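Enquirer: Below is the structure, and that's it, no one-letter string:
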């Protein structure tokens, strides 16, 4: 729950960071096969394609490794996010794009077109785009200063480090997932309302 919440928060943050450009997000967590396990490959992928359906040199792809820390412990989210971002830069992002394309073809997607993914999978067929890699740590505000003080941040030449501090992080993500379950239950129990077809002009009722 902590990891999924961190990815959702980061997705909103990164999309806002790209404004006024519109970010295309495949919403990777919707392809989770097991609710207790993270979806595979890179945590977050967003694309900015300002002249789509035509590719351009202004196209940009953002890839982020996200780690969350909601409770006290030895886990170092900043160092872990930096190590994960290194894997993204080392080839995991390319595998993620192919996986997202396969999932879009088999499971469908309301958020991304396979051609948009191909724009970066088959990068040599398009103008050179910008590729941005980020390490994101989502940390309870009670621990954030101690985590930063560890000095385990990746160097600026490797990737961009982003630290998001959230008060009472565990309570916040618990409230969110409780609200999601309640909303789903309400939708499942809502009566189905059907609208009768409108008669064709001149037809008797």
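Expert: Good, I have the coordinates. What you see is a predicted model, and the numbers here were worked out from it, not measured in a lab.

Enquirer: going forward, measure contacts between C-alpha atoms and count neighbours the same way
Expert: Will do.

Enquirer: Residue 7 and residue 145: what is the separation?
Expert: As judged by C-alpha to C-alpha, to the nearest Å, residue 7 and residue 145 stand 21 Å apart.

Enquirer: okay, those two: which has more neighbours?
Expert: Counting neighbours by other C-alpha atoms under 10 Å for residue 7 and for residue 145 shows that residue 7 has the greater number, 25 against 12.

Enquirer: Tell me if I'm right that that one and residue 66 touch.
Expert: Yes: here residue 7 reaches residue 66: they are 6.2 Å apart, a contact under C-alpha atoms under 8 Å.

Enquirer: all strands for the protein, in order.
Expert: Ranges of strands within the chain are 23-24, 44-48, 60-69, 130-140, 160-166, based on DSSP state E.

Enquirer: Pipe those strands into a markdown table and attach distance to residue 81 and mean neighbour count per row.
Expert: Shown next, in a markdown table, are the strands of the chain (distance: least, C-alpha to C-alpha, whole Å; neighbours: other C-alpha atoms under 10 Å):
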| stretch | distance to residue 81 | mean neighbour count |
| --- | --- | --- |
| strand 23-24 | 22 | 20 |
| strand 44-48 | 12 | 23 |
| strand 60-69 | 5 | 24 |
| strand 130-140 | 5 | 22 |
| strand 160-166 | 9 | 18 |
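
Enquirer: and here's the other structure:
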């Protein structure tokens, strides 16, 4: 059994992830900002912890993280102002990494996006630029942190039924169901061969995809 803390515990992916982890015998803490979401998070089998990651410092976040075995960052500002995007997707994410180091919790899984690269190609005047810029900065910080980190880069998210299969480094948008992203996170957490990797993926077709566990353990 592992104790896993998920930042962004009320997100669509996190709500699909928690039941998978609980079914595997893990204890899950879902960190949420809105107390109105406690009941929905706890229906998944997770314990809901109300905390505003935008306002908490590294030491306070370390107290939340301490005692867990792994951290999953699946939080985000969800669009809106550039200021808040940087505050959550970059700054708060980075503080949780530093907090994980302070708390002695080495395993850290970052849910990023398929296009998170230094040359992501998003124009500076695009509304999407702050997100792309913030995610790249957070991903780079994880790469340099003293953590067993994995960066997951799913393609365009869909509400399709899970297939249990993915393809790595897909062409184009790399569409992938949120349910399959949740399964990728769950498998990644327990797969040491993913330490230090950036894994970009989509569902692909039956012909070019493979079972999630097979690809991640290769």
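Expert: It's in. Since this is a predicted model, take the numbers as computed values, not measurements.

Enquirer: Report the TM-score for the pair.
Expert: In this superposition the chains share a TM-score of 0.30, using TM-score structural alignment, normalised by the length of the first structure; 105 aligned residues with a C-alpha RMSD of 5.5 Å.

Enquirer: if we can go back for a sec, nearest to residue 97 of the first structure, out of the strands of the first structure?
Expert: Nearest to residue 97 of the first structure, of all those, is strand 44-48, at 8.3 Å by C-alpha to C-alpha.

Enquirer: what's the closest one packed up against?
Expert: Contact analysis of strand 44-48 of the first structure by 3 or more C-alpha pairs under 8 Å, 6 or more residues apart in numbering; DSSP states H and E lists helix 2-17, strand 23-24, strand 60-69 as its packing neighbours.

Enquirer: now the longest helix along the first structure against strand 160-166, angle please.
Expert: Using DSSP state H to define each element, the first structure has its longest helix at helix 169-189. Taking axes from the mean of the first three to the mean of the last three C-alpha atoms, to 10 degrees, one finds that helix 169-189 of the first structure is oriented at 80 degrees with respect to strand 160-166.

Enquirer: buried stuff in the longest helix along the second structure?
Expert: When the second structure is parsed with DSSP H, its longest helix is helix 129-144. If you call a residue buried by 16 or more other C-alpha atoms under 10 Å, then helix 129-144 of the second structure has these buried ones: 129-143.

Enquirer: which helices and strands does it pack with?
Expert: helix 82-85, helix 93-103, strand 148-154.

Enquirer: So what angle separates the directions of the second one and helix 129-144?
Expert: Put simply, helix 93-103 of the second structure runs at 20 degrees to helix 129-144, going by the same axes, to 10 degrees.

Enquirer: Run through the helices of the second structure in chain order.
Expert: 12-23, 38-42, 58-65, 82-85, 93-103, 129-144, 178-189, 212-217.

Enquirer: can you list contacts of the third one?
Expert: With C-alpha atoms under 8 Å, 6 or more residues apart in numbering as the contact definition, helix 58-65 of the second structure has outside contacts at 5, 53, 71, 95, 96, 98, 99, 100, 102, 103, 105.

Enquirer: so residue 135 of the first structure sits right up against residue 68, yeah?
Expert: No: applying C-alpha under 8 Å, one finds residue 135 of the first structure not in contact with residue 68, separated by 11.2 Å.
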